[in-house]
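Enquirer: Got a predicted structure plus its sequence, pasted below:
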Amino acid sequence: MKVPPLLLFIFFFLSTATGSNTTLDPKQLRALQSLDIPTSKDPCTHTNTSTSSLLCDSSSPFRHLLSLSLSNCSSDLSLSFTALKSLASLQSLHFLSCPLLPPPRFPSDLSLSLLSFSAVRSFRHLSGVFLSRFVNLTDLTVSYVPVNTSGLFVILGNMHKLTSLTISHASLSGFIPKHLHLNLTHIDLSDNKLRGRIPTSLTVLDDLQFLNLSHNALSGEIPSQFGDLISLTNLSLASNSFSGSVPDSISAIPGLVHVDLSGNQFNGTVPKFFTEVRSLKHLNLENNEFHGVLPFNASFIRRLAVFKVGGNGNLCYNHSVLSSKLKLGIAPCDKHGFPLSPPPAKESGDDSESDASDYDDSEDDSSSRKEEHHHGPNKVVLGVAIGLSSIVFLIVFLVLLSKWCG
């Protein structure tokens, strides 16, 4: 579209008067000013301040905004409909720590142009209908913002291009949708109020790399087809009410790095297949109902950056394979594979002695010999005392008998 000469003259005059060499579209320049973003210098080249950052294209005669981030917003900031309408060229719009802002009314042009939208600790609340208008998004992030909606499907129903989804700490309720878009590579729905089971349809997301469903009210078993998530690297199902055993199909996921199943009711034995996942660095199985003998050796545990199995009362470790110095939070096994009762706490509280204890066979034998050596003299003394007492009793009895007979 050809720009009228008068508009070019006015813009040139304004730029000269303010000492600015900006070539940003005049309407967008005014929009930035209404958002308290400094424009005395070219905002397209001076992109970062303490409260904003932006990115422009290289079009002519005027450049246009492609990305805008607002942070630590002032309480009197106003996101007017007029200003937002002038920013219809935006592809990315991000808000960080702008909690006092009311939900803005977005013009349809801007809603359709956005590919990335995030709100972190911003706005008093957001609605599912509001978010659902961003139908062309590839990246949606909402965190520490209450989201009012009747279900996650209201938000995601028409977002067919979405690849990264984060709605966390948002008091989100309802169920995980039975059908999710196949483009998704990142799903973070942690710290919400989601309930129900993991739908088996989730396991068809071949490109999914990150899945965090922790801190919800989800229940049921992990779908047996979970191993079909062959691209998965990070998995967290912590702090839910999942039950049943861990499916063997997970062993088919070659690139797992992070697995957190803590704080559930998983039962059965701990799967040995985790030792075959060479990329694994974080394994948290604590506070479940696993039982039996821990199937890991010391070299596997030392290979991990994080390993937790405490809080499984019926789980134990083979003391001939693992040392108590590892402090696993579970008891050693007896010869039948059941947990031994933990030793009573020492009143002296001598940590050095506690740390030195071990369930290694050689050390057990040494301890036994020390114990025998310590208690041996007591038995001898006891025997001598009993013998002497018997002799004294016999002498007294004979004296009394002789007097009685005389």
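Expert: Yes, it's here. For clarity, every value in this text was computed on a predicted model and none was experimentally measured.

Enquirer: C-alpha only now, for contacts and for neighbours.
Expert: OK.

Enquirer: Next one: residue 197 from residue 279, what distance?
Expert: Applying Cα to Cα, to the nearest Å, the value for residue 197 to residue 279 is 28 Å.

Enquirer: alright, now check it against this:
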Amino acid sequence: MKAVVVIVMLLCSSSIVTSLRAPEPEPEPPSPAPTSSPSTLDPKQVIALESLDIPTARDPCGQPSFHNATLCDNAKPFRHLISLRLANCSSYLSLSFTALKALSTLRSLTLLNCPAAPTHLPPQLATSLTSFTCVNSLRKVSGVWLSQLQNLTHLTVSDVQVKASGPFVILAHMSKLTSLTISNANLTGSLPGHLHSNLTHIDFSLNHLKGSIPPSITMLLNLQTLNLSSNALSGQIPPSIGDLISLQNLSLASNSFSGSIPDSLSALPDLLHMDLSSNQLNGSIPKFISQIKSLSYLNLANNNLRGVLPFNLSFINRLQVFKVAGNSNLCYNRSVLSSKLKLRISPCDKFGMPVSPPAKDSSADDTTDDDYDETDDEGSRHKKDHHHGPNKFVLGVAIALSSIVFLIVFLILCSKCCR
């Protein structure tokens, strides 16, 4: 009996101890697998953007602001900027070396209306950039500063003062360039004797470049645009310019080029735009120009071109822009072209020479008057209106009679005084 009681007591104490133990924790449900989400921008680049007055409350890669645009790569754990455009910046904006160093992953940098002072360029950024655009920004830059960007394929500098002795200082080591624009930059010197063959676009307009066009420029077989307008270039247009078989736009306006228009231009099958105005070109206009089927813009105004205009009406009507005014020795055949075209050059006489403008008091027919500017017609009509006053004979008789009456009155007065 005692043994049974002991066994019962042991079982009860065991159950009491078990009931006093803390309950074992239930197993936690398995955590969900992490979902893939786009990584955030590199924190260093976030700080750099904030120093450039670019809001970063939202992801700059996904929500670019109105004035500024950014593009990023898809790197992890942090994304990095590969393209940045700053537009209409505050005059207090500073492009610090620290910020630019943090942005050394950029491949494209565009500055539009950002009057910040240029700063020392981090070597990493200079090596990374393949496209650089600076329009009315940075106040002033040097050719040496630009020459650091040796891996560029696109360079645009416009409305910026560039201090350099010539384009060669900037371009000497840019062997990858395909598009080049340095416009309205106060650039001096001469055109470089060697340009890299990858170029498809060259624009040196509105500068102070002197000298002639180097013959080597005609070796750029991929060149589509050549704009050298508004400089101080001189000499002849290279006869081999027709070797630029890809050329579509040619502008040599407002220089001092002389000589004749090269015949080789007829070999340019895709030429759309040709502006040779405001030079000192002489000789006759080649007839082959009318055979360039793609041509839509032709400006030969303000030169020393002479002879008979070799174009017919169908060719002129095909052009969107056609200008030949300002060539005093150039004339048109009235049997081929109507005077109503307002070409602003004289018609030809039977010897192929310009007819002198009609005298103001001559009884020229209306068709001749139409060969000239409408402002001239208005001026001549205004002058003719002045001849519609009193007849000269009647006016003379009136003056004579008045003199006689005055003389008689004077004699009568004198005779009374003598008495």
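Expert: Sure, I can see it. Given the structure is predicted, the values throughout are model-derived calculations rather than measurements.

Enquirer: What's the biggest strand in structure 1, counting residues?
Expert: strand 65-71 (DSSP state E).

Enquirer: Give me the mean distance between it and structure 2.
Expert: On superposition with structure 2, the mean distance recorded for strand 65-71 of structure 1 (mean Cα distance after the TM-score superposition for structure 1) is 0.5 Å.

Enquirer: Where in structure 2 does that strand fall?
Expert: The aligned range for strand 65-71 of structure 1 in structure 2 is 81-87, by TM-score structural alignment.

Enquirer: Then stretch 269-278 of structure 1?
Expert: Mapped onto structure 2 using TM-score structural alignment, stretch 269-278 of structure 1 covers residues 284-293.

Enquirer: Give me the distance from that stretch to the chain's centre.
Expert: How far stretch 284-293 of structure 2 lies from its chain's middle: 27 Å, per Cα atoms, centre = their mean, to the nearest Å.

Enquirer: Next, the buried residues of that stretch.
Expert: Judged by neighbour count (16 or more other Cα atoms under 10 Å), stretch 284-293 of structure 2 contains these buried residues: 284, 285, 286, 289, 290, 292.

Enquirer: quick one: contacts for the third one?
Expert: This means residue 286 of structure 2. 261, 263, 310 (Cα atoms under 8 Å, 6 or more residues apart in numbering).

Enquirer: just curious, which of those residues is nearest to residue 376 of structure 2?
Expert: Proximity of those to residue 376 of structure 2 (Cα to Cα) peaks at residue 310, which lies at 25.7 Å.

Enquirer: Which residue, other than its chain neighbours, is closest to the aligned residue in structure 1 for the closest one?
Expert: Using TM-score structural alignment, the partner of residue 310 of structure 2 in structure 1 is residue 295. In this structure, residue 295 of structure 1 finds its nearest non-sequential neighbour in residue 272, 5.6 Å apart by Cα to Cα, 6 or more residues apart in numbering.

Enquirer: measure the one you found to residue 329 of structure 1 for me?
Expert: 19 Å.

Enquirer: for residue 80 of structure 1, same thing?
Expert: Distance of residue 80 of structure 1 to residue 329 of structure 1, given as Cα to Cα: 57 Å.

Enquirer: Just the strands from the stretch 1-150 of structure 2, written as ranges.
Expert: Using DSSP state E, counting those that start in this stretch, the strands of the stretch 1-150 of structure 2 run over residues 40-41, 69-72, 78-79, 81-87, 108-112, 131-135, 140-142.

Enquirer: now the first one: which residue numbers in structure 1?
Expert: Using TM-score structural alignment, the residues of structure 1 aligned to strand 40-41 of structure 2 are 23-24.

Enquirer: Ok, the fifth one next?
Expert: Mapped onto structure 1 with TM-score structural alignment as the criterion, strand 108-112 of structure 2 occupies residues 92-96.

Enquirer: What's the match for residue 343 of structure 1 in structure 2?
Expert: When structure 2 is aligned by TM-score structural alignment, the residue opposite residue 343 of structure 1 is residue 358.
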